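Undergrad: Below are the sequence and a predicted model for it; my questions follow.
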Amino acid sequence: MTSPATATSGQPENQPQTPRPVIVVDFGAQYAQLIARRVREAKVYSEIVPHTFTVEQMLAKDPAAIILSGGPSSVYAAGAPFVDPKLFEAGVPVMGICYGFQAMAQALGGDVAQTGLSEYGGTEVEVCASGVLLAGTPEHQTAWMSHGDAVHKAPVGFEVLATSSGSPVAAFEDTRRRLYGVQWHPEVKHSAHGQTVLEHFLYEGAGLKPDWTPGNVIADQVAAIKAQIGTSRVICALSGGVDSAVAAALVQRAVGDQLTCVHVDHGLMRAGEVEQIENDFVASTGVRLIVRDEKERFLTALAGVSDPETKRKIIGREFIRVFEDAQRDIVAEAGEHGEDVKFLVQGTLYPDVVESGGGEGAANIKSHHNVGGLPDDLDFDLVEPLRTLFKDEVRAVGRELGVPEEIVSRQPFPGPGLGIRIVGEITAERLEILRRADAIAREELTKAGLDNEIWQCPVVLLADVRSVGVQGDGRTYGHPIVLRPVSSEDAMTADWTRLPYDVLSTISTRITNEVREVNRVVLDVTSKPPGTIEWE
């Protein structure tokens, strides 16, 4: 998914290179991440930056193009985010969407005001000039709107392309300066020709090529990993999930037997997963794997802790301490002439970085154990070849590398494991309760052929909650189990999966019959946002 000829300038030496990005400037939009995803679907690399970035900061990223996202503000309200007009003098192609469209119009001398007619949801747009953006699209088309203000007059030099009942100027462009904008949300599937509009901007407006492919990602990252690691040895934190497996496969392709994978059995895994890692991954890759039994260590460190952020940080810290122990063992085994272990490979993804507040101004939603949960005294240089990728892009890279499908298509499972699926203190007894309930849910979903219909189905134990029930004609006071089936493309947004009632009924009946500590099974029907996929 990169073009070998488009490495970003200004990146640290020996760090994985990325192509010149299409920058998505986030004005607080619900769909900023979705815009970035749609750009990537067009095989063009994208990154998100906050609206607080100065023009100089944006240009320092050597952007191939810039997209201004939507947002909840009114451009003329006090304190509303604004666009510095200098941005439009930099020679970089720019596209404004919704609020970004209005901010562009205002910055360039157009008129923005309330129309008295808000537009929300599906709205008919009338195309009055196709131009570059709307070429080949119907004269009348449905677009997804979400605004109360509108552009009444386009800036000088712009051609008006479309109107709607609530938007006198619903789209415009200035091809000479390569500036474009639409009032609607082309990134949303409800905009019938939205992806076409985005691709017209990227390919024709900005002159970009759709060359960000799995093969190019592999070539670029293998070269960057070789440059970063050199002749040193490296260990990989192998959880058994998709991300760490693909990261390990990438590093193995780059440096071969310099890599040792370390799986930490922290006691927070699901039933049968440690054995699957030992058997399936090693058999398919031939990688050297060390499994460390650290159950007691993690349970001791987590004793008495209920706060989810504290849990994540403890788990992240203890992971690193275990890898440091493994580092010393490997060095001792190699003897005095062996190379030191300087590097640690992690399967960190772009959503991990964004949610941990690492997206250059992003809010800290929750600290992922491998990002915000890392200790300050980290004694490794990190190798994170997937740090700029979304989950579906990682799967594509994995398939290109030949990672077995049963690993590549595996549903996501968080590094902190069941530790963040127990709401309350983590104990060995509570882990066993959740492990049994989770195994039943997974078994029934697989039996019903639903594994490919859902993104993942976290099973959550509300350990600090009890409810009255009746079992065997007697009163019980047991724990609730929450089923959280979700559908998603990249984990940045998600919706709950509508599972068949008979499957839900079977899961509920089996859990309450077979796990005596549980007397109630509930279904989480919250989308993301507002809820995250994991409860903690």
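TA: Good, I have the coordinates. All of these numbers come straight from a predicted model, not from anything done at the bench.

Undergrad: drop to CA atoms for contacts and neighbour counts, all remaining ones
TA: Will do.

Undergrad: so how many other residues sit close to Asp211?
TA: Using other CA atoms under 10 Å, Asp211 is surrounded by 16 other residues.

Undergrad: And the strands in the stretch 101-250 of the chain, which stretches?
TA: Taking DSSP state E, counting those that start in this stretch, the strands of the stretch 101-250 of the chain run over residues 111-127, 140-153, 159-164, 167-174, 179-182, 233-237.

Undergrad: Quick one: closest of these to Arg435.
TA: The closest of the strands of the stretch 101-250 of the chain to Arg435 is strand 233-237. By CA to CA, the value is 22.4 Å.

Undergrad: I'd like the secondary structure assignment at Met95, please.
TA: strand (DSSP: H, G, I helix; E, B strand; the rest coil).

Undergrad: list the contacts for it?
TA: Going by CA atoms under 8 Å, 6 or more residues apart in numbering, Met95 touches 66-68, 101, 179-182, 201.

Undergrad: one step back: mind putting the strands of the stretch 101-250 of the chain into CSV with mean neighbour count and distance to Val468?
TA: CSV is the format used below for those (neighbours: other CA atoms under 10 Å; distance: least, CA to CA, whole Å):
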stretch, mean neighbour count, distance to Val468
strand 111-127, 17, 43
strand 140-153, 21, 45
strand 159-164, 20, 56
strand 167-174, 24, 56
strand 179-182, 25, 55
strand 233-237, 25, 42
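
Undergrad: Which one of those lies nearest to Gly398?
TA: The nearest among the strands of the stretch 101-250 of the chain, by CA to CA, is strand 233-237 at 16.0 Å.

Undergrad: ok, structure two:
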Amino acid sequence: RLGYPSDVLPLGTPAEYLRNNYSAIIISGSPASSHNEDAPLPDPRLWEENIPVLGICYGMQAMAQAYGGRVAKNGVREDGRVTTEISVEHALFRGIRKSFTGLFTHGDFVVESPLGFEVIGSHELTDGTKAFSAIAKGNKVGVQFHPEVFDDTPQGYELFKNFFVNIAELEPDETFLHERLTSQIEQKRAEIRKKANGRQIVAFMSGGVDSSVAGTLAQPDHAFYIDNGYMRDEDEGIIEYLATIGLNVEKIDAAEKFAEATVTIDGITYGPLKDVSDPQIKRRLIGKTFVDVQNDLVARLGLRADEAVLLQGTNAADRIESGYSKGDSHTAVIKTHHNLVPEARDLDPIEPLDDLFKDEIRALGYALGLPTDVLERQPFPGPGLAIRILHAKSDEYEIPATEKGTEIQALLKNTPFDARLLPVRSVGVGGDERSHLSAVALAGPDDWDNLAWLATELPGRFKGSINRVIYALTDESLGNLSVTPTDASQQVIDTLKHADRIVFEEMRAFELIQHIKQCPVVLLPLSFGKPGERSIVLRPVTTSTFMTVQAMLPKRDLPESFIWQSASRIAREVPGVSQVFLDLTNKPPATTEWE
């Protein structure tokens, strides 16, 4: 996007190859610790070369260690937007404000800068210690934050420009810049033809941005919309609008097949789906069942397995969070997306978008001539509402890290807020690694600024214990907590569908469909009133890439009346709901979806 052709390579690529083929190197983040014996590291000869290097997060730590600095864990983590003070005189930060906001997500810190390196960025942590946010020596520079995450590092573009122009002394390729999207479309269509190799292309279309763009690129021979029983009641509308963009789609009712599905992992069989509570197993089971449906459809078409190939709309965020790296194998599994389970990988599908993030896919879609209402559509996960229902096998519960609940209460003692550590876990992310930790519920005045601060402060202070903070929107006391046995039965699905429908009606009424980038509606097996009831969580977020998201809060990002009206209607109109919450947590530390 800046006009510099680039390649993604393994971290250990020989320095000689890099010197002979590239003008600058960027070393990205990683969940690894550079000070561990088995840490993945660049070729040590790279540091002897005169080639410019920008180390990002782990890349800065590897750089510091290679030059004799020291990297170690700290008592606190940083996960989210942090303001750091930078040296605006340095070429990397030329033209950038001294108080620089960037995305930090790490537990390791450069605690001793290497000899000869200048500290060009630093700030104070919550425990009072000093953190180095940027270091430099000649054409070797490192930053602890993520300039590539432009949603959370607003001046990331400027930093990259400065690195390329001021440090690497490179000028952008204007021809490449202006013809990029046209060339990209031609290249991807050529790759699709090559991989299909005469086979018929079978596509599963969800109506989302990714599958719509992938389908438009590939023009599949056969396209299907799979109703797995956990979708919204909008099948016909999706099929109709896909037809308007030239994709003729057949609906397949596979609800019964998904409901009865099982999966065997390491010799243990799990299922049926409605009884599976572990989010990773749930995603694995759903992904495997999609593959089973694909195999059934190929057989129905009278094709042999080697006469058909599956088209998927897998994007870069899906791939990275599922642990698949383009450049190497040093990527942790955050959550396995249903289209990246082992059974799907074995099919070797066509995935033309797996190197693009959501904003890049939208740009490609506009270049293909797709309409705005398709490209700005809110994503809906392939597994559907199945991953928005948190299960409980009985009404007995144990709160993980109970002592942390006491500490949280003590922290909030002199505030107007009440807090409750909940007996449910949600999936999160920090330092490029997965977490599966407790959520904290808050109640009290609607002081959105302080609530936003607590949503960042609590996961940071109680790292390893919590990764999500939610706020009660109705009057039920947090003290009257009970657990309701919950599975993905039809009654529970209908409850969640009803709440989800209300939220989308309100989004349409307030004209927020395109303003809110996604709004998961989640069902918790928790009652704060009458035993046997459950709770609903609203999760409106904004993002460009979905690698990070910002929780959207009333007054700051959304009309207050939208939130209050949605909560009021759910509490009033949906039977069996005792409490409605608003999720306050950014990503990181919480993922967009709870599971």
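TA: That came through, no problem. As the structure is a computational prediction, the values presented were derived from the model and not from experiment.

Undergrad: What does the TM-score come to for these two?
TA: Aligned and superposed, the two chains score 0.74 in TM-score terms (TM-score structural alignment, normalised by the length of the first structure); 456 aligned residues with a CA RMSD of 3.8 Å.

Undergrad: Tabulate the strands of the stretch 101-250 of the first structure (a markdown table), appending distance to Gln221 of the first structure.
TA: Shown next, in a markdown table, are these (distance: least, CA to CA, whole Å):
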| stretch | distance to Gln221 of the first structure |
| --- | --- |
| strand 111-127 | 41 |
| strand 140-153 | 38 |
| strand 159-164 | 41 |
| strand 167-174 | 37 |
| strand 179-182 | 33 |
| strand 233-237 | 15 |
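
Undergrad: Any idea which of the ones you listed gets closest to Asp293 of the first structure?
TA: strand 233-237 (14.0 Å).

Undergrad: what stretch of the second structure does that closest one fall on?
TA: Mapped onto the second structure using TM-score structural alignment, strand 233-237 of the first structure spans residues 200-204.

Undergrad: element containing the aligned partner of Met269 of the first structure in the second structure, please.
TA: Under the alignment (TM-score structural alignment), Met269 of the first structure maps onto Met231 of the second structure. Using DSSP states H and E, Met231 of the second structure maps to neither a helix nor a strand.

Undergrad: Now Met231 of the second structure: closest residue in space, sequence neighbours ignored.
TA: Gly384 (5.0 Å; CA to CA, 6 or more residues apart in numbering).

Undergrad: State the distance from the counterpart of the one you found in the first structure to Ala206 of the first structure.
TA: Counting by TM-score structural alignment, Gly384 of the second structure lines up with Gly417 in the first structure. Counting by CA to CA, to the nearest Å, the gap from Gly417 of the first structure to Ala206 of the first structure is 43 Å.

Undergrad: re the thing from before, quick one: which of the strands of the stretch 101-250 of the first structure is nearest Thr506 of the first structure?
TA: strand 233-237 (36.3 Å).

Undergrad: what packs against that closest one?
TA: helix 242-255, strand 259-265, helix 308-334, strand 341-345 (3 or more CA pairs under 8 Å, 6 or more residues apart in numbering; DSSP states H and E).

Undergrad: Pick the most buried one from these.
TA: Per-stretch averages of neighbours, counted by mean count of other CA atoms under 10 Å, single out helix 242-255 among these, with a mean of 24.

Undergrad: got the angle between that helix and strand 233-237?
TA: Per axes from the mean of the first three to the mean of the last three CA atoms, to 10 degrees, the angle that helix 242-255 of the first structure makes with strand 233-237 is 170 degrees.

Undergrad: And the contacts of helix 242-255 of the first structure?
TA: 218, 221-223, 225-226, 229, 236-239, 258-259, 261, 281, 285, 287, 345-349, 384-386, 391, 394-395, 397-398, 401, 403, 407-412.

Undergrad: could you give the angle of it to strand 341-345?
TA: Using the same axes, to 10 degrees: helix 242-255 of the first structure against strand 341-345 is 140 degrees.

Undergrad: Tell me how far helix 242-255 of the first structure lies from the chain's centre.
TA: 19 Å (CA atoms, centre = their mean, to the nearest Å).
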